[in-house]
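In: sequence unknown, structure follows:
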């Protein structure tokens, strides 16, 4: 089927990658992501699986090649594996180039076989420490053993794993080399991520910020770290670390929304679990796709909403963390919504 709508923004970037959140709920309460007593949305506000599937098929028809399911924690939503199986049919038919998932890994052990059967070939697993007590502190009660068991089960099912690690000045900065070595030795890529200013109620974020430029300089003081031109459709810039197995194909990715803007190649958008389309993670402008799905049986409303959204995609984001020593060429801004609502 020919595309219904050419997803090209005002700067000539073709949008081929969508991150689709299926829930704002999570079984962890990571300190940099949400408050300890987080309030979640009522179920009626979320897109149903029928609506999520209809929207996904429309996006695929419009030229989206890669679809990443996010949350919250996507695997906590009841019925998610059936939805993933239906999307997997688009992979098996060749209409969707890649279906992926971002998860905290706590429920991955039981889900891994079904994910592999659906055609998922790689998964991002968020894990900010390999020390059980530190992991428990960062996640406010999480069990590292469940995450490690999930990683092992996914690898046994033939799924490639990338670890996502938020660099935290007070909690895990000294541990980052150990995490990189652990991941690379087990055939996993690892991406380090700067803390992002999402969510007004999250306190202490400025004190946790660490520039990955500084982390990279630290790593290069004792490792050979070389940049590589690899790209996976995401925001990471990749490196190989010879001492940790990088010569065998594993990589270190750096995601630097604050210290090193990566917007010039941005080809992705985010859709929240409530159907709000954000063309930029760092801005508040959005388009309501839920109304388009619920108020009209055809796709004309979705077409109009996406055309409006394409005009809203900015050249660069407005992320800002006060007192971080960063000189950004954009106005200071910190979106009030949390990452769990937006979709990771």
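Out: On my side now, so go ahead. These numbers were taken from a predicted model, which means no experiment stands behind them.
In: only C-alpha atoms for contact and neighbour calcs from this point on.
Out: Fine.
In: what's near enough to touch residue 50?
Out: Residue 50 makes no contacts at all, as judged by Cα atoms under 8 Å, 6 or more residues apart in numbering.
In: Distance check, it against residue 237.
Out: Relative to residue 237, residue 50 is positioned 36 Å away (criterion: Cα to Cα, to the nearest Å).
In: And for residue 212?
Out: 11 Å.
In: Need the residues touching each of the two.
Out: What both residue 212 and residue 237 touch, as defined by Cα under 8 Å, 6+ apart, is the set residue 254.
In: is it true that residue 286 touches residue 309?
Out: Yes - using Cα atoms under 8 Å as the test, residue 286 is close enough to residue 309 to be in contact (7.0 Å).
In: shared neighbours of those two, which are they?
Out: 277-279.
In: Among those, which ones are in helices?
Out: Applying DSSP state H to the shared contacts of residue 286 and residue 309, no entry is found in helices.
In: Out of these, who's the most crowded?
Out: residue 279 (28 neighbours; other Cα atoms under 10 Å).
In: Just list the residues touching that residue, thanks.
Out: Residues in contact with residue 279 (Cα under 8 Å, 6+ apart) are 268-270, 285-286, 309-310, 312-314.
In: Return the members of those classed as buried.
Out: 268-270, 286, 309-310, 312-314 (16 or more other Cα atoms under 10 Å).
In: Considering those, which is situated nearest to residue 82?
Out: Checking the buried ones among the contacts of residue 279 against residue 82 by Cα to Cα gives residue 270 as the nearest, at 21.9 Å.
In: doesn't residue 277 make contact with the closest one?
Out: Yes - assessed by Cα under 8 Å, residue 270 is found in contact with residue 277 at 5.8 Å.
In: Next up, a structure to set beside the first:
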């Protein structure tokens, strides 16, 4: 069993397989990328898998694959199959913008993927194009449909932005309700890579918008999810991710690994260590020792709420 320095069980590993993305979303990476990590500097799937095995053997029960946009990396279904075949009851999930899903959703499901988080910030083509700086909506909706047909469990992620998609929050709820999808609204996380002047909404403001149409009540937190959930009169449950708070940190059960081998103990905490050299040298004992040290020094809570400064974290590297 993996535990951090505060006695919390860590059983959730998020693995970024690429920092590249085919969108330029205003809240994440709006401009043409400055410089990508060369492909040869990334860990191969086989190398990532060696570390994932260490984590699974240590008690990790959930692995989420992220990016960037993870579907941009060739052979992702083979990587998923490696993990699934090593432990077939692992909770294996993927976060994606959905654009490439139409052609690969069934392959991912066949490989052992169980769940998808799909970004959907608008149901209007012109608004979706404004957010992603690319004509995307028709293809993303086809991707969602393909994932549903493949039997994958779907959760929708939406980032409400002032003056952009704020009039659509209730429409997105209806889209998800009628299809049986969960939805989580995510507070905009200020960062150096977002478009200058981009502004989001906090949880209270999001709730105020939804209250114009729905009645709902706050649910007690359970488990380790960072989502604060709310239940409507008809029983539908939606969530809001509130990164500017730290009340979910007490139950934090996750660590993150980037495609270049950097092990990150907390999304809002700059300290990290690299396992790249150890893995490249096939020194599993060394990689395991680094993992234990990272866990020992995992912070008790995030620092986001301490000063509300703009983060220097590149979320396209860590997958959010």
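Out: Sure thing, it's come through. Values in this document were obtained by computation on a predicted structure and should not be read as measured data.
In: Any idea what the TM-score is?
Out: Aligned and superposed, the two chains score 0.94 in TM-score terms (TM-score structural alignment, normalised by the length of the second structure); 319 aligned residues with a Cα RMSD of 1.8 Å.
In: Helices - which of the buried ones among the contacts of residue 279 of the first structure land there?
Out: Per DSSP H, the subset of these in helices is 309-310, 312.
In: before we move on, back to that, can you list the shared contacts of residue 286 and residue 309 of the first structure in TSV and add distance to residue 11 of the first structure?
Out: Converted to TSV, these look like this (distance: Cα to Cα, whole Å):
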residue	distance to residue 11 of the first structure
277	18
278	16
279	13
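In: show me where the stretch 151-300 of the first structure has helices.
Out: 176-185, 205-208, 212-220, 289-295, 300-312 (DSSP state H, counting those that start in this stretch).
In: Put together CSV for these, with distance to residue 113 of the first structure on each row.
Out: Putting the helices of the stretch 151-300 of the first structure into CSV (distance: least, Cα to Cα, whole Å) gives the following:
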stretch, distance to residue 113 of the first structure
helix 176-185, 21
helix 205-208, 37
helix 212-220, 35
helix 289-295, 31
helix 300-312, 34
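In: Residue 15 of the first structure is nearest to which of the ones you listed?
Out: Per Cα to Cα, nearest to residue 15 of the first structure of these: helix 300-312, 9.0 Å.
In: In the second structure, what stretch matches the closest one?
Out: Residues 285-297 of the second structure are the counterpart of helix 300-312 of the first structure, counting by TM-score structural alignment.
In: and the counterpart of residue 134 of the second structure in the first structure, what helix or strand is that in?
Out: Alignment note: residue 134 of the second structure maps to residue 141 in the first structure; criterion TM-score structural alignment. For residue 141 of the first structure, there is no host helix or strand (DSSP states H and E).
In: One more: the one 5 residues further on?
Out: Following DSSP H and E, the helix or strand that holds residue 146 of the first structure is helix 144-156.
In: Taking the centroid of the first structure, which residue is nearest it?
Out: Centroid check for the first structure by Cα atoms, centre = their mean gives residue 344 as the closest residue, at 3.6 Å.
In: Please name the nearest non-neighbouring residue to that one.
Out: Nearest residue to residue 344 of the first structure in three dimensions, chain neighbours excluded: residue 70, at 5.8 Å (Cα to Cα, 6 or more residues apart in numbering).
In: Need the counterpart of that neighbour in the second structure.
Out: Aligned partner of residue 70 of the first structure by TM-score structural alignment: residue 66.
In: Can you verify my assumption that that match contacts residue 17?
Out: Yes - the pair residue 66 of the second structure and residue 17 qualifies as a contact (Cα under 8 Å) at a distance of 6.4 Å.
In: how many neighbours does the aligned partner of residue 256 of the first structure in the second structure have?
Out: In the second structure, residue 256 of the first structure lines up with residue 242, judged by TM-score structural alignment. The number of residues packed around residue 242 of the second structure, counting by other Cα under 10 Å, is 20.
In: separation between the closest residue to residue 242 of the second structure other than its chain neighbours and residue 320 of the second structure?
Out: Excluding the flanking residues, the one nearest residue 242 of the second structure by Cα to Cα, 6+ apart is residue 187, at 5.8 Å. Going from residue 187 of the second structure to residue 320 of the second structure by Cα to Cα gives 12 Å.
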